[in-house]
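> this one's sequence-less:
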């Protein structure tokens, strides 16, 4: 039981729980915005049709609601933009600043092993091409 208690008290689990709660509240907010503001604006372009941009193929059960799809796309884009600009950008900036403050940033004089290997391959190919080039 002690291990389970330690797991639950870790910061990651608590952060995840807070994120889920805030995410569901934010989803309700965006849904209300889209349903009550954006959907009526989209429905204006549907003309005299009270369903907005929806059309019926054969009967009421075969209604295709293009306006609802557009609203869902707009809701997704708004949610993604808010998550990116409110959470991702500040956290990335803070982490980069913390890494710089601790001196953990990438050394500019050091080259990773894969980059060094690719550089050697490039140089060998250039040398091979220069050796096989016809001389005038």
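Here it is on my side, so go on. Remember, it's a predicted structure, so these values are computed and weren't measured experimentally.

> Please make it C-alpha for all contacts and neighbour counts, starting now.
Noted.

> Now do the helices in the protein.
In the chain, helices defined by DSSP state H lie at 2-9, 11-33, 39-44, 66-83, 89-102, 113-132, listed in chain order.

> what sits against residue 39?
67-68, 71 (CA atoms under 8 Å, 6 or more residues apart in numbering).

> Compare the residues you listed and tell me which is most surrounded.
Each of the contacts of residue 39 was scored for neighbours by other CA atoms under 10 Å, and residue 67 scores highest at 23 neighbours.

> since we're on residue 15, how many residues are nearby?
So residue 15, with other CA under 10 Å, has 10 neighbours.

> Below is an additional structure, to be compared with the one above:
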């Protein structure tokens, strides 16, 4: 079950599911909302009456349907906001809760030759490859092991 959970919560699987399922499911809802509520509000703000998607201007013999573009832009913004707040944020919070990011810094010491930082238990320096001296065992560590 743990393997299935990690497979589902991988970024590419979640992104693919969000793109296909949510995009297909919310398209009709968002388009309906835009057509029923936002298009009339944009028309009211611009002084236009009627269906905004039918608005166009003509230049020469060519029609430019700017109303359809406005509807599509509003639909895109609403869909992106819905995806972000209803899917992406909850998935990110769930992912952080199940697999928190742990930034643990290993203890380091300086190489006596090149002075570059190396992990405390390293035997050789990664930069200059010189053998490193052994770390002296602390008295507390040996008493804790004995007890």
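Received, thanks. Everything numeric in this text was worked out from a predicted model, so none of it was measured.

> which one of the helices of the first structure lies closest to residue 53 of the first structure?
Closest to residue 53 of the first structure of those, according to CA to CA: helix 66-83, at 5.0 Å.

> what's the mean deviation for that closest one versus the second structure?
Superposed on the second structure, helix 66-83 of the first structure shows a mean distance to its aligned partners of 1.1 Å (mean CA distance after the TM-score superposition for the first structure).

> So which residues make contact with that helix?
27, 30-31, 34-35, 38-39, 42-43, 52-54.

> 6 Å - rerun?
39, 53-54 (CA atoms under 6 Å, 6 or more residues apart in numbering).

> got the residues you listed as TSV, with distance to residue 76 of the first structure columns?
Formatted as TSV, the contacts of helix 66-83 of the first structure follow (distance: CA to CA, whole Å):
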residue	distance to residue 76 of the first structure
39	14
53	19
54	20
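
> Of the residues you listed, which is the nearest to residue 91 of the first structure?
In terms of CA to CA, no member of these lies closer to residue 91 of the first structure than residue 39, at 32.8 Å.

> measure that closest one to residue 90 of the first structure for me?
31 Å (CA to CA, to the nearest Å).

> For the contacts of residue 39 of the first structure, which pairs are in contact in the second structure too?
Of these, the ones still in contact in the second structure (both residues aligned by TM-score structural alignment, their matches' CA atoms under 8 Å) are residue 71.

> OK, contacts around residue 104 of the first structure?
Under the criterion of CA under 6 Å, 6+ apart, residue 104 of the first structure has no neighbours.

> Now check residue 84 of the first structure against the second structure: what is it aligned to?
Superposed on the second structure with TM-score structural alignment, residue 84 of the first structure falls opposite residue 84.

> ok, that match - how many residues close by?
14.

> Kindly provide the distance from it to residue 31 of the second structure.
Applying CA to CA to residue 84 of the second structure and residue 31 of the second structure gives a distance of 18 Å.

> what does residue 76 of the second structure give?
Taken as CA to CA, the span from residue 76 of the second structure to residue 31 of the second structure is 9 Å.

> More neighbours: the two, which one.
Neighbour count, other CA under 10 Å: between residue 76 of the second structure and residue 31, residue 31 has more, with 19 against 15.
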